[in-house]
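> here's my sequence, what's the structure:
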Amino acid sequence: MERSNHNLPPSRDQIWRDMVTIEGGDPSIREGEGFAIGGEGRGGEGGEGRRKGVVTGVGSSGGVRCKTVNATCHASEKQALMDFKKDLKDPYGRLSSWIHDVDCCKWKGVVCSNRSGRVIQLHLQSPANDEVFADPKSPLSGNISHSLQNLTHLCYLDLSLNNFSGIPIPSFFGSLRSLSSSLPSEVFTLKDLISLDTSNNHLNGPIPSTIGNCTKLKQLFLNHNALSGSIPSNLGKLSSLENWDVSHNKLTGTLPESLWQLSKLEVLCIYNNLMEGIVSESQLDNLTSLTFFDPSENSFTLKVSANWTPRAQFNILGLSSWKLGPQFPTWIQSQKILRNLNLSFTGISDTIPTWLFNPSLDSVDLSRNQLHDKSSMISEIVKGLYVHSSQTYSMAYSH
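Okay, the predicted model is just below:
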């Protein structure tokens, strides 16, 4: 049978649309004004934010749309941006509007506060042909200058789909204390970070331990780089983290114990790394909000009791290359909203449970296992495929 494609994590645009609203807002960003968050080559206007005073969404042409800024930018912040530009290679002239004679709040990719003139957002993602994982058309490269530390009110930084090949994630990112989120409800401000995105940039080296300083991050995208070493042990300090994607890197070691303290985590993508270790049911039961869990293509072992029922309900579950067998994991039956399941190459040598094939599942990958049953059972599966024609099953049988 046809093998299902590996499930991709939700795009940044999708997460912004479905799961993220900036809490609070700068007093100068009034309802219906504000800004739109630039997407990656997607057209259309941004969706309206769910908190008064903020508009979020997807901007057009991969850029940022904002209203006329009344205040002018601060000289020190303009100089910080000019110093940042000096260390970049920009062969396509994407930063051609960044000149001294023009107010930096009017530069492409820069968003300022209407009231204070402070730089609060930098949207420097490279325009792409597709929504996710596309080759950039006009990537920036070079070095990321420490001058960004002088943007003390910066709350959003997007450098995705560029080509910062051969450089590690700058350690000073962790010292950008304004890059945090969960603002007090009584204060409308955009000081705190909602999302940090450095994906698709060929970054190498370890994840700096200073990332633990950004204690209020909600969105952290480090995927599709060449990061190595272990995950910092202080990851648990990111107590507001909801979405974390560190897939397609070269990370090693075990998952830090503090990871299981992230009770608000909804999306966790670690697939295609070089990690190992044991994951227990007590650890997983701490992540009750988790719905998208894909740590496939690592060497983890799941240790659970025979009667374990997970506290989380997974929508996407990828455990490819884990050690699960030889028995088929019966706890899968407790997952009522499961849509995509990947249990390929997990050491299962068992019969196929009749409860597995149901209308709620869109994709099941059981390949590279030793599944066996009577031919009549296979006939029932084929019949189920006919009834649910949108479903994709991938299996390897021994009968």
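> from now on I want contacts and neighbour counts done on CA atoms only, so please keep to that.
Noted.
> show me where the stretch 201-350 of the chain has its strands.
204-205, 219-221, 226-229, 243-245, 250-251, 267-269, 276-280, 292-294, 299-303, 316-318, 340-342, 349-351 (DSSP state E, counting those that start in this stretch).
> of all these, which one is nearest Leu140?
Leu140 lies closest to strand 204-205 among these, at 16.6 Å (CA to CA).
> mind giving me the packing neighbours of the closest one?
Applying 3 or more CA pairs under 8 Å, 6 or more residues apart in numbering; DSSP states H and E, one finds that strand 204-205 contacts strand 226-229.
> how about 10 Å then?
Contact here means 3 or more CA pairs under 10 Å, 6 or more residues apart in numbering; DSSP states H and E; on that basis strand 204-205 packs against strand 226-229, strand 250-251.
> of all the strands of the stretch 201-350 of the chain, which one is nearest Leu154?
strand 219-221 (15.4 Å).
> picking that back up, turn the strands of the stretch 201-350 of the chain into TSV, including mean neighbour count and distance to Leu361.
Formatted as TSV, those follow (neighbours: other CA atoms under 10 Å; distance: least, CA to CA, whole Å):
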stretch	mean neighbour count	distance to Leu361
strand 204-205	18	37
strand 219-221	21	27
strand 226-229	21	33
strand 243-245	22	23
strand 250-251	22	31
strand 267-269	21	19
strand 276-280	14	25
strand 292-294	22	14
strand 299-303	18	22
strand 316-318	23	10
strand 340-342	24	6
strand 349-351	17	19
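> in TSV, list these along with distance to Ser126.
Output for these, formatted as TSV (distance: least, CA to CA, whole Å):
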stretch	distance to Ser126
strand 204-205	19
strand 219-221	15
strand 226-229	19
strand 243-245	19
strand 250-251	24
strand 267-269	23
strand 276-280	34
strand 292-294	27
strand 299-303	34
strand 316-318	29
strand 340-342	31
strand 349-351	46
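> closest to Lys67 out of these?
Nearest of the strands of the stretch 201-350 of the chain to Lys67, taken as CA to CA: strand 219-221 at 25.4 Å.
> next, the second sequence, to be compared with the first:
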Amino acid sequence: MATLILSLLLWILANNTIVASGCMEIERNALLTFKAGLVDPQNLLSSWERKDCCKWRGVVCSNTTGHVMKLNLRGSYDMLSEEWLCLSGEINPSLLLLSNLEHLDLSMNNFSKNSIPAYLGSFKNLRYLNLSYLYFGGTIPPQIGNLSKLRYLDLNSEFNYPSVIRIDDILWLTRLSSLKYLDLSFVNLNTSTDWLHAVNMLPSLKVLHLFLCSLPGISTSLSHFNLTTLKVLDLGGNFINSTLPTWLRNLTSITYLDLSSNEFHGIIPDEFLYLSTLNHLSLGYNVFKGMNPKALRYLCNLTTLDLSSIGFGGEIMEWVEMLPRCVRNNLQSLYLGYNNLKGNLSGWLEQMNSLTDINLGSNLLGGSIPTGVWKLPNLISLALYNNSLEGVVSDVEFSYLRKIQYLDLSFNALIVRVRDDWVPPFQLKGIALASCQLGPNFPAWLKSQSQIKWLDLSKTKIADTLPSWFWNMSRFISYLDLSDNQIKGRLPLLMGFTMLWYLNLSSNQFEGPLPSLPHNIQIIDLSNNFFTGVLPNIVLPQMEYLFLSNNGIGGRIPSPLCESTFLEVLDLSNNNLSGEIPECIGKSQEYLSVIDVSTNNLVGGSLTPFARRNIFRC
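Reported below is the predicted structural model:
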């Protein structure tokens, strides 16, 4: 009996899992060597001092062997501290000692001085690799094609754009036969003429993002089509000049299709008849001549339809009637902006009760906004800008918008009348009422809106002072335009508005000294006011446009202005500036194309950088 029990125990030990007590010493040392090559100002890896590396931040070990299986050091943005929590430095090859690694995520960090290391292609067990948003440069190494077990590959380089990371020869991609997810957005593929052939060799692929990749073209037909499992296809922003490919009809599993911002032309064909699983269809910003009336007939699962700026004209009602009833009932997002559609909103829009997002801006629509549109129960975003809509919009209509977050009624003949004591049932993140009749009083109902990120009340006939609560309304505001009104008063210090990148208060009646501005601001227009005092002696490293003309600003041009190395336009004309123009202006600002300091009391200065470009006016 004892022999039998011993044999049974040995069998259990040999055939069942054995829990490891902690991480491997060799792998712990490898991680510490990797850490030594990183710059970690926020001390994100403070836990990387304990004995057991399996308990370190971002490290996941196998419960059975103790080997490191997963390393997730993805960066993030902290909304409270308003800063990026990320690492920089270099990716040390000591990581190769993590020979059992299956998951590696270093995304949203800053390795701007590096290229993607070729040795990352040596992780034979890797199934997940995310190197997106890392500011890498150079060429993506073909050794990535050695990761034969890889199922997920994300090399999205949006943060690095317009700097270029590229692939010279994409055929290494064909060796990743197990790949299910691929994102090469913002990677330059302009020499990869065989990109479609390479992708077509990935029979398991379900998601493909190739947004803004400078694709050199597209084959309109394929002799053999392998992408029958593809669910997501994003080819937006590539300026592909072609008719729509006939192989689209073979995407029988597709749910998301984005072909926007290209140069596809001709008639939108009936290829889409076959894509009954489609939820999202974006064909906007192309040059189609029209659409086959049957093209969308069977797309009853469609929830998002984007046909913005494709040259459509005629009566909007006739176009909508081409949509089958099931689409009109289920559609959640409808984008038809920047076309030449005529007619009004009555008789069709208020019947689409599932809509959450509507953009009909920049068309030829007229009439009033029907009450039924305001009553759409799920509306989150409504954009009707730049049409010929008319009538009165009051707090009665606004009260129906309980879920609204984004509202743009700009550039219509609308009159907005809202009671001063009205409290909205919503919290807006963005509102634009430019050129609507809103004044003369500043809208008091905005006091309750604490989440606004962009606000445009330009040309709204406001003749008032800004209430004290306005500057406490939202610390997250990033875009503010109150230009072309008659707003009076002084400006407070604006340095606390750390998200603000666009500020336009031009053509008002503001007075007093110029405010101190937030560090990251990019576009400033305070022209045509009554500002006095001197230019603030502060550094604005991200500033691109500065308009301060037609004020009463005196003193000298401060030399810290030279540290705005991204400056493109500088207009200080018609003020009381004196002294010399700093010689550094223009020498360290390679993007500077226009500078106007005329009608001041300036003397001397360095004209040389501008003489050959004919942009200096003094």
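> looking at the strands of the stretch 201-350 of structure 1, spot the one closest to Lys78 of structure 1.
Among the strands of the stretch 201-350 of structure 1, strand 219-221 comes nearest to Lys78 of structure 1, with 26.8 Å by CA to CA.
> so that closest one aligns onto which residues of structure 2?
Strand 219-221 of structure 1 corresponds to residues 333-335 of structure 2 when matched by TM-score structural alignment.
> what's the average distance for the matching stretch when superposed on structure 1?
Superposed on structure 1, stretch 333-335 of structure 2 shows a mean distance of 1.8 Å to its aligned residues (mean CA distance after the TM-score superposition for structure 1).
> looking at the helices and strands packed on strand 204-205 of structure 1, which is nearest to Ala75 of structure 1?
Across these, the minimum distance to Ala75 of structure 1, taken as CA to CA, is reached by strand 226-229, at 35.5 Å.
> show residues contacting stretch 83-90 of structure 1.
Stretch 83-90 of structure 1 is contacted from outside by 77-80, 95-96, 98, 138-148, 163-164, using CA atoms under 10 Å, 6 or more residues apart in numbering.
> of those residues, select the buried ones using a PyMOL command.
Here is the PyMOL command that selects the buried residues among these (16 or more other CA atoms under 10 Å):
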select buried, resi 77+78+80+95+98+138+139+140+141+142+143+144+145+147+148+163+164
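> the longest strand seen in structure 1 packs against which elements?
Scanning structure 1 for the strand with the most residues, using DSSP state E, yields strand 363-372. Applying 3+ CA pairs under 10 Å, 6+ apart, one finds that strand 363-372 of structure 1 contacts strand 316-318, strand 340-342, strand 349-351, strand 392-397.
> so the second one corresponds to what in structure 2?
Meaning strand 340-342 of structure 1. Going by TM-score structural alignment: strand 340-342 of structure 1 matches residues 454-456.
> show me what Phe293 of structure 1 aligns to in structure 2.
In structure 2, Phe293 of structure 1 lands on Leu407 (TM-score structural alignment).
> pretty sure that match contacts Trp374?
No - using CA atoms under 10 Å, Leu407 of structure 2 makes no contact with Trp374, being 11.3 Å away.
> so what sits against both of these two?
By CA under 10 Å, 6+ apart, Leu407 of structure 2 and Trp374 have these common neighbours: 382, 401.
> just the helices from structure 1, written as ranges.
Here structure 1 has its helices, by DSSP state H, at 12-19, 75-86, 281-284, 375-387.
> and those as a markdown table, adding distance to Glu242 of structure 1?
Converted to a markdown table, the helices of structure 1 look like this (distance: least, CA to CA, whole Å):
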| stretch | distance to Glu242 of structure 1 |
| --- | --- |
| helix 12-19 | 9 |
| helix 75-86 | 30 |
| helix 281-284 | 15 |
| helix 375-387 | 35 |
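> for the aligned partner of Ser239 of structure 1 in structure 2, which non-adjacent residue is spatially closest?
In structure 2, Ser239 of structure 1 lines up with Asn353, judged by TM-score structural alignment. Using CA to CA, 6 or more residues apart in numbering and skipping residues adjacent in sequence, the residue nearest Asn353 of structure 2 is Leu376, 5.7 Å away.
> how far away is the equivalent of that neighbour over in structure 1 from Lys237 of structure 1?
Using TM-score structural alignment as the criterion, Leu376 of structure 2 maps onto Leu262 of structure 1. Per CA to CA, to the nearest Å, Leu262 of structure 1 is found 8 Å from Lys237 of structure 1.
> beyond the strand or helix carrying Leu10 of structure 2, next helix or strand please.
Following DSSP states H and E, one finds Leu10 of structure 2 within helix 2-15. Scanning forward in sequence from helix 2-15 of structure 2 by DSSP H and E, the next helix or strand is helix 25-36.
> in structure 1, what stretch matches that following helix?
The counterpart of helix 25-36 of structure 2 in structure 1, using TM-score structural alignment, is absent.
> quick one on the thing from earlier: off-centre distance for the longest strand of structure 1?
Centroid displacement of strand 363-372 of structure 1 relative to its chain, using CA atoms, centre = their mean, to the nearest Å, is 28 Å.
> any idea of the angle it forms with strand 392-397?
On the basis of axes from the mean of the first three to the mean of the last three CA atoms, to 10 degrees, strand 363-372 of structure 1 is oriented at 10 degrees to strand 392-397.
> from memory Pro170 of structure 1 sits against Ser147, does it?
No - taking contacts as CA under 10 Å, Pro170 of structure 1 lies outside contact range of Ser147: 11.6 Å.
> what touches both of these two?
Common contact partners of Pro170 of structure 1 and Ser147 (CA under 10 Å, 6+ apart): none.
> what number of residues lie near Ser230 of structure 1?
Ser230 of structure 1 has 18 neighbours, counted by other CA atoms under 10 Å.
> my bad, Lys336 of structure 1
Neighbours around Lys336 of structure 1, by other CA under 10 Å: 12.
> and it, what does it touch?
Taking CA under 10 Å, 6+ apart as the criterion, Lys336 of structure 1 is in contact with 313-315, 360-361.
> and with 7 Å instead?
Going by CA atoms under 7 Å, 6 or more residues apart in numbering, Lys336 of structure 1 touches Gln313.
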